[in-house]
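Student: sharing a sequence plus its predicted fold:
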Amino acid sequence: MDESSDPEFSGGVEVKERVVNKKFIAAALGNWLEWYDFGVYAALADLLGQHFFPDHDASVQVMQSFLAFAAGYISRPVGGILIGIIGDRLGRKCALWTSILLMMFPTFFIGCLPTYQTAGWLSTILLVILRLLQGIAIGGEYVSALVFSMEHAPGQNKTISGALMSVSVAVGTFSGFGVVVLMRHALSAEAMASIGWRICFWLGLVVGIVGIFLRRQVADPREFIDAQQAGQLSQPIWAALWTHFPDVLLMIGVEAITPVTWYQNFIWIQQVYEGTLTSAPPMPGGAELNTFMQLAPSLFMVGIAACRSDFNFLTSVRRGMALLAALAVPAYLLFDLRVFWAAFLSQSFLAIGGGLIAWGNPYLMHSSFPVDIRVMAMGISYNLSAALLGGPTPYICSQLVVHFGVLSASIWLLFIASLSYTCVCLLLRRQGRQVAANSDGLQSVIPRRIGNAA
């Protein structure tokens, strides 16, 4: 059965309106919560360093705080596997339920933790444990939500659906940073250090409750149900995954640019603006600029959706990677000037590269794996790249800046952009794929080997 014959997708409703429905919102709210927490944690890195890490050097405290930030990535591959198995065998809806429950409670309890001053190292250990639990949830949340929303979307609209799910990531991070900025302006420094930072984490519970309510009311995608009824899910999942293992390895490299770009250029860069890693004074307006610029890639993607909804996703991904590689050094030369206009230009150009990647990357992942292993294969690829390369990015960049200056951080971005570009070319060559238009006019990747197998 094709989704186009489902009553939900029939009628005269415009394609773009169908995407923004209850199912998409239910999936996106979990992403919002995930990235809201990450935005809050990164924006509060200085206070968390003071409360949970006993060092008198502010720059060392920030780096230790980012190490705890990276701890959440260690367990992400575990979550990708466990929730991936749930999603590929028990259903996409079941995976979404599991991930949001595992995410909302650790986020709330971080706001309840005692500080190092009152509980010693126990507070630090508890923070790391909660970050590990969050990592398990996050390991399945984004991919499960992505697969769920794209499988529900009509064929000609899957690229837009995947891109809009990436927008929910940006909105969540923006919300996290925005809440922290508003709290810092509304409260005194003493109040922010005592209770304000806790409130920022507690607010995530509200979104989690709304997300659970909405996810109760949605069903599994027709594509998954048809595969289940046809017996496609009866093959042992590890045997099915092994067939596509080389694709998974290459996809790890392809995915690396996504978390590195986001964390380096729109989260970690906040520390450069604040001057916590160097002896330079804070850049006026830096916190407000960085908070606003986190929406820039999303605004760019929305512009593509409005003007060129048929924009080739492969062209988008490769151009974005090439642009980031070309702009890495010039962007950080501008950052090093520590003036508002230079920082604005730098983040604007980097946002274009990130937006191009975020537009096409979800559908590239989705189209690379079959329905019976899609959640797990995408989860392993996405989360291993995040754990091995994305999570350590704030710490690596902090070390580079402390020892060699702001410009040295560009080396990491240039390396990852080049790696991802190479891997996407190797992935397409290995699979023998070509860009073609299907019967609906969708620009998609069609395996040549399918025709041979038929």
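Tutor: Cool, got the structure.
Student: use CA for all of it now, contacts and neighbours both
Tutor: Will do.
Student: centroid-nearest residue for the chain?
Tutor: Most central in the chain under CA atoms, centre = their mean is residue 169, positioned 5.7 Å from the mean C-alpha point.
Student: which element is it on?
Tutor: In this structure, residue 169 sits in helix 158-186 according to DSSP states H and E.
Student: and that helix, how far out from the chain's middle?
Tutor: Averaging C-alpha positions (CA atoms, centre = their mean, to the nearest Å) puts helix 158-186 11 Å from its chain's average.
Student: buried residues, it. List them.
Tutor: 158-181, 183-184 (16 or more other CA atoms under 10 Å).
Student: what packs against the helix or strand following it?
Tutor: Later in the chain than helix 158-186, the nearest helix or strand by DSSP H and E is helix 189-191. For helix 189-191, there is no helix or strand it packs on, judged by 3 or more CA pairs under 8 Å, 6 or more residues apart in numbering; DSSP states H and E.
Student: before we go on, here's another structure to hold up against the first:
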Amino acid sequence: MTTSTTATHADKKTELTVDDITVIDSKLLKRAVGAAALGNTMEWFDFGVYSYLAVIIGKVFFPDASSTAQLIASFGTFAAAFLVRPIGGMVFGPLGDRFGRQKVLAFTMIMMSVGTFCIGLIPDYESIGIMAPILLLVARLVQGFSTGGEYGGAATFIAEYSTDKRRGFMGSFLEFGTLGGYLLGATLVTAMIALLPAQAMLDWGWRIPFFLAAPLGLFGLYIRLKLEETPAFKDHMDKQDALEHARPRLGLLPMLNKYKKQLLKCIGLVLVFNVSNYMLTSYMPSYLTGVLGLSELTGLLLVMVVMFVMMPLTLLWGHWTDRIGRRPVIGLGALGLVLFAIPCFMLIGSGNMLAVFGGLVVLGVLHTCFSGTMPATLPALFVTDIRYSALAIGFNLSVSLFGGTTPLVTAWLVDTTQNVMMPAYYMMGAGAIGLITVFTLRETARKPLSGSSPAVATHAEAHKLIDKLRKQRHKKQPVPQMSAR
């Protein structure tokens, strides 16, 4: 069981006791992390499939366009889903803060699965004409709407279930699931391209990965329905129930106004995180084949190998941020983009396979500085009663404006300017914004979440924490002075 008791006193200045500390059951924590990461795996399975099938999807749904226009149209449909993500965040975030994280995450899992599965059912352009790309767009909008409540909820869920000392490591499993889902989708598409004739892939093969969303979604839904609500949320609701007059919930606009500084920090962090992410995972396969002229299979395999390298590094950074802090790691990644984006793209553009791989690996390593830290850093920006709402809105607004549009914007920039270095300049700008944002952050590693009680792994650790706090308090107390009469 997860032991979580709240203070019976209303005075916040009263000394903290063992009963005020949340003790997290390790088995429930592992289940919570796995269930939350599974949703991200499902989401990025779709992204991996769509990114690696972008050229084929362009041919199926936009057959009359040129190859470049097909790719841009395919990425345009991909990017359109990001326009509704903030709307999804505005809907699912407040629901998660009101009714619980677990219930909303179960519902978003259903919507994601349905949207992905339906893409595989859509007839091609030759069969139903203009309705084909319209239905593709509708399915992507359903995916985008559901995803608007997914990442913010999953990050909140893991952060609120984790102990203060290991929140970075546990949170990094969310992005481990991201890379795993992407890799699963990419591996499946690559294997099919290698095994199936090109015409068979174009006729029906591309549909198979989307059909797999149904069993994956059902399994994820089953796991999430078995979870308990997070200790932090239950404590918050218990405190609300204990008050004679519960604090009124902030409306959307008052919340945005009250927490605008935290939201701006969230947007800045998500910008550098997701520009790096979508550049590497969504745009790079098409860049390698369509712009640099590598074979399709070679480009796919190179990015997949880099994903393998990134997976353990993401967990390693998550572990180390619990020791050295979140800010140094994020700052290192942002500075690295500013300094090494151009050299990396020069290596990638050289045509030498070893140099191409080296450039991709450096970009991948820099990205893990973000993927290993953001799931723990972002939820810590906000207090418990608005955490899901604020994170869902801030995250999705930034992703919609800057992250998800990265493949479309960079493809357009390269085509317009005929400068293959445009992606590097784009990443440098994102890195500069990330650096500026890092300087405004306070360190949150090994500290309780805002508005939540300390969270530890054992009752013994709770007693040690109380003893430590008492010693610190006694050291800070001033020596009593005799009053002069």
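Tutor: Received it, and whenever you're ready, just let me know what you need. Every value quoted in this text rests on a predicted model; they were computed, and no experiment measured them.
Student: TM between them?
Tutor: After superposition, the two chains reach a TM-score of 0.89 (TM-score structural alignment, normalised by the length of the first structure), with 429 aligned residues with a CA RMSD of 2.4 Å.
Student: these two touch, right, the residue nearest to the centre of the first structure and residue 27?
Tutor: No - here residue 169 of the first structure does not reach residue 27: they are 11.4 Å apart, not a contact under CA atoms under 8 Å.
Student: that's a strand at residue 445 of the first structure, yeah?
Tutor: Yes - applying DSSP: H, G, I helix; E, B strand; the rest coil, one finds residue 445 of the first structure inside a strand.
Student: distance check, it against residue 366 of the first structure.
Tutor: 10 Å (CA to CA, to the nearest Å).
Student: what does residue 219 of the first structure align to in the second structure?
Tutor: Under the alignment defined by TM-score structural alignment, residue 219 of the first structure corresponds to residue 228 in the second structure.
Student: for its match, grab the count of nearby residues.
Tutor: Using other CA atoms under 10 Å, residue 228 of the second structure has 17 other residues around it.
Student: now swap in residue 33 of the first structure and tell me
Tutor: 31.
Student: and for residue 119 of the first structure?
Tutor: For residue 119 of the first structure, the neighbour count with other CA under 10 Å is 12.
Student: what does it correspond to in the second structure?
Tutor: With TM-score structural alignment as the criterion, residue 119 of the first structure lines up with residue 128 in the second structure.
Student: equivalent range in the second structure for stretch 347-356 of the first structure?
Tutor: With TM-score structural alignment applied, stretch 347-356 of the first structure matches the range 360-369 in the second structure.
Student: which positions within the matching stretch qualify as buried?
Tutor: Using 16+ other CA under 10 Å as the test for burial, stretch 360-369 of the second structure gives 360-369.
Student: which residue in the first structure aligns with residue 304 of the second structure?
Tutor: Matched to the first structure by TM-score structural alignment, residue 304 of the second structure sits across from residue 291.
Student: just to be sure, its match is in a helix?
Tutor: Yes - per three-state DSSP, residue 291 of the first structure lies within a helix segment.
Student: residues in contact with it?
Tutor: By CA atoms under 8 Å, 6 or more residues apart in numbering, residue 291 of the first structure lies in contact with 174, 177-178.
Student: which parts of the stretch 151-300 of the second structure are helices?
Tutor: 167-195, 198-203, 208-211, 213-225, 231-242, 252-258, 260-278, 284-286, 296-324 (DSSP state H, counting those that start in this stretch).
Student: my guess is residue 300 of the second structure meets residue 192, correct?
Tutor: No - using CA under 8 Å, residue 300 of the second structure makes no contact with residue 192, being 11.8 Å away.
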